Every structure is written in C-alpha cells, then in structure tokens.
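Chemist: What follows is a predicted structure for the sequence shown.
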Amino acid sequence: MKQNIFVSKPNGLTDSQEQFWKKLEGELTSRNLEVRSIGYSDYSIKTPLQQVREVMRECEGAIILGFRQKQIQTGVDRNENKISDLYLPTAWNNLEAGMAYMLNLPMIIIVETGVAKEGIFDAESSDRYIMESNLAPSWIEGDEFLQPLNEWREVLFDSRSQKTT
C-alpha cells in the first residue's frame, strides 16, 4: 500500500529545478510513496491554506523543497546591513513546514544552494536536518541524499505500523 507524502514546492520551476524534481519524484515513487502537493496532484475550490491542511492530514510525511523563487540583487535588512544576491524560496515552504511540524510528520528539508537560511531553512532554529543541494540530478543518486531518504522512509514505515497496532 502506498504512503502519502506532502511535498512543499513551488509550481513554477526553472529547468534545473524541474529536472531535479523529476529525479526526486522517481526516487519517491520507487519507494511506494504517493506525492501530494497543491497545484500538482491536488486541486480544489477551497482556499490554498484549507486545502493544504486537508491534504496534509492524509499524509504520513513531508518533504520541503526550498527552491530559488525570488532574487534580491541589492537591498538592506532591518539593521541597515547591505544585502546582495540573496535568493528567497516560496513563502509557502514555511507555512507548509509549520503545518507538517504541528502534525508531527517526519520531514525531509532540502534547500537549493544560495537560498536564504531563514525560517525552516535556518539550522539554528530547526530541530530537523537540512540538506543543501546545487540541484544536480546526480546528487539524488549519492549517499548524501539516499542514506537520509532511506532512514526517513523507515521512520514513515514505523509510524504506519504504530498507527495500525
């Protein structure tokens, strides 16, 4: 029986992000995991937040993909420190990660190299392991990714066993 997993990712992807996502999706599918994502597998007339909540309640784990979505070429932060070439992920990553956290779903967090280490992607604020990738599809074939993925898959399997006993 397949296990539902929620994937937090933007719907608009660059070519390299799309290649990475397709490779990742193949790895997930090969492990009998069903990808659930708003605007990808699930559509509704409900508000996105309502839909995320409903879909996520049907999932046993979550993957947060922090892909580059916006670039700040030059700017300042609240302390008037200069910022340059800062990439931001979709704000939905933090909303969806927070919801997954509140549902106690096991999470994998992957952030694209160069994305700001804020919110769920800040290792000092998170109690989850954060993997960083340059989005080369070959990264998904390496131990740096496959070992944590397989460990996470076992946690999903164990949590399903505990729910059925």
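Modeler: Great, that's in hand.

Chemist: Please count neighbours and contacts with C-alpha atoms only from this point.
Modeler: Noted.

Chemist: ranges for the strands of this structure?
Modeler: 3-8, 33-36, 61-66, 70-76, 82-88, 107-112, 130-133 (DSSP state E).

Chemist: Got another one to weigh against that:
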Amino acid sequence: MSGKDVFLSVGGTANDRQEAFVTALEQRLRAEGLVPNTVGRNTFSSDAPLTTVERLMSACSGTIVVALERTYFPQGVQKRGGDKEQAMGETRLATPWNQIEAAMSYSRGLPLLVLVQEGIREEGLLEPGYDWYVHAVPLDVSALNSQAFNGILASWKEKLKPPGDQAVPAQDTAPLTPETLTIGQIIGAMRPAQLWSILAACGGVIAVAFALGAQLIG
C-alpha cells in the first residue's frame, strides 16, 4: 500500500526504549497512510549524507523531527572563562542532525513537526517559538496515542503538500545581510561541504567544553 512520503529526522537509537518509541511512531505514521523515510535507517546511499537528505526531502510532503537523547553530561560549565560563566547540572543533547534536517526542511517550506524527548535541552530549532510546533513527549509508546499527540498529528497532516509544491524562497532585490537572514535561509543556502564543516566544529566544541567543565567542577 502506497502513501505520502514524509521525512523522519531521527538519529540512530541508543537503547531498546528509544527503538521501541521510533518503531511505534513509524507504525503509527503508516497507519495514517504516510511512509516514513530516514537516512541511515530505511534509506541508504553511497552519496554524502547531506546530498542524500536533500534528494530524499525533495520527494517528501512534510517532516517530523524526533529529538532523542544522544549525549549525556552529568555536569558542565556554560560560557566558561567569562563573567557570565554558569555551572550546569545534568544535560541531555539530541543529535545535531535534528537541527540540520529541521533547517533544511524549513527552507524548503515543508510542514514541520518537532517531537522532543522530555529532558532534552531545547535550543536552536528544538525550542518553541518558531513557525512550527514543538511537542515535548515522554519516552513512552503510549504518548503516541494521547489526545494531545492525536490532535497535533492531525493538524500537521492537513498541511502536507505534494513534493512538487515545495516552496522555493523568493528572490529579494534588497541586499541580504546576516542580520536579515533566518536560520533556515542561512543553512539552506549552504553547500553540503560547508554544513559538514559546521557540524564537525560544533560537535567538537560541545564535547571539549563539557569535558573540561566536568573536570573543573569535579
């Protein structure tokens, strides 16, 4: 049975609870007549990951981002070495790919639904207040049958559009500057190699900052 293709942004699962949650979500989407597509989970290619993501999104009608715990720090330091330095307690981070794929989807005009595991640090495109809905959920399969989730999913489904109707950002005659660009426009305009460089740099900075912070506090 065929259905509408949708892009499912989710990292590799780390444990049985995460796998059960993602599997249940995939089953729910299929029951709704949707076909979930995830690079590295059910879609594979010899091309660079970002190239594969871009090609896959072009055939999808919408995107669901599932932000699960990828990295955990018992303690750390924020803005270390400055007058705004701040100690941090337990911190849980999702995969950076959630941020990248959410931005790419937004730049294409794809309807976006963001599910964030309770306890995950909500920052960047995972925090509420943008042009899409961010729903915090417990890592429990039953959450996918709640009244709140049913309503959110139904509302998102109504916004799905044929792949050929993806929005192309209008060309503005006014000069563009970093101050006037949105996050989605900036990331959407980057080449795959540039996004890879930023991803690697951000991952390195986060790992080093928390490792050093943990040593200072410990």
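Modeler: On my side now, so go ahead. Since the model is a prediction, treat every value here as computed from it, not as a measurement.

Chemist: tm score of chain vs chain?
Modeler: Overlay of the two chains. TM-score (TM-score structural alignment, normalised by the length of structure 1): 0.91; 160 aligned residues with a Cα RMSD of 1.6 Å.

Chemist: returning to that earlier point: and of the strands of structure 1, who's closest to L149 of structure 1?
Modeler: strand 107-112 (7.7 Å; Cα to Cα).

Chemist: quick one: the closest one aligns where in structure 2?
Modeler: Mapping strand 107-112 of structure 1 onto structure 2 (TM-score structural alignment) gives residues 112-117.

Chemist: next one: the matching stretch to chain centre, how far?
Modeler: 7 Å (Cα atoms, centre = their mean, to the nearest Å).

Chemist: Touching it from outside, list them.
Modeler: 62-69, 102, 105-106, 122, 126, 132-139, 156 (Cα atoms under 8 Å, 6 or more residues apart in numbering).

Chemist: Quick check on the residues you listed: which are buried?
Modeler: Applying 16 or more other Cα atoms under 10 Å to those, the neighbour count classes 62-69, 102, 105-106, 122, 126, 132-137, 139, 156 as buried.

Chemist: just to revisit the earlier point, now, of the strands of structure 1, which is deepest in the fold?
Modeler: Most buried of the strands of structure 1 by mean neighbour count (mean count of other Cα atoms under 10 Å) is strand 61-66; its value is a mean of 25.

Chemist: Comparing it with structure 2, how large is the average distance?
Modeler: With mean Cα distance after the TM-score superposition for structure 1, strand 61-66 of structure 1 departs from structure 2 by a mean of 0.4 Å once superposed.

Chemist: Can you tell me which helices and strands that strand packs against?
Modeler: Applying 3 or more Cα pairs under 8 Å, 6 or more residues apart in numbering; DSSP states H and E, one finds that strand 61-66 of structure 1 contacts strand 3-8, helix 91-102, strand 107-112.

Chemist: what angle separates that strand from helix 91-102?
Modeler: With axes from the mean of the first three to the mean of the last three Cα atoms, to 10 degrees applied, the angle from strand 61-66 of structure 1 to helix 91-102 works out at 150 degrees.

Chemist: residue contacts, the most centrally placed residue in structure 1?
Modeler: Nearest to the geometric centre of structure 1 sits I64, at 1.1 Å (Cα atoms, centre = their mean). Going by Cα under 8 Å, 6+ apart, I64 of structure 1 touches V7, S8, K9, N93, E96, A97, M107, I108, I109, I110.

Chemist: and the third one, what does it touch?
Modeler: It stands for K9 of structure 1. Contacts of K9 of structure 1 (Cα under 8 Å, 6+ apart): S37, I64, L65, G66, F67, T90, W92, N93.
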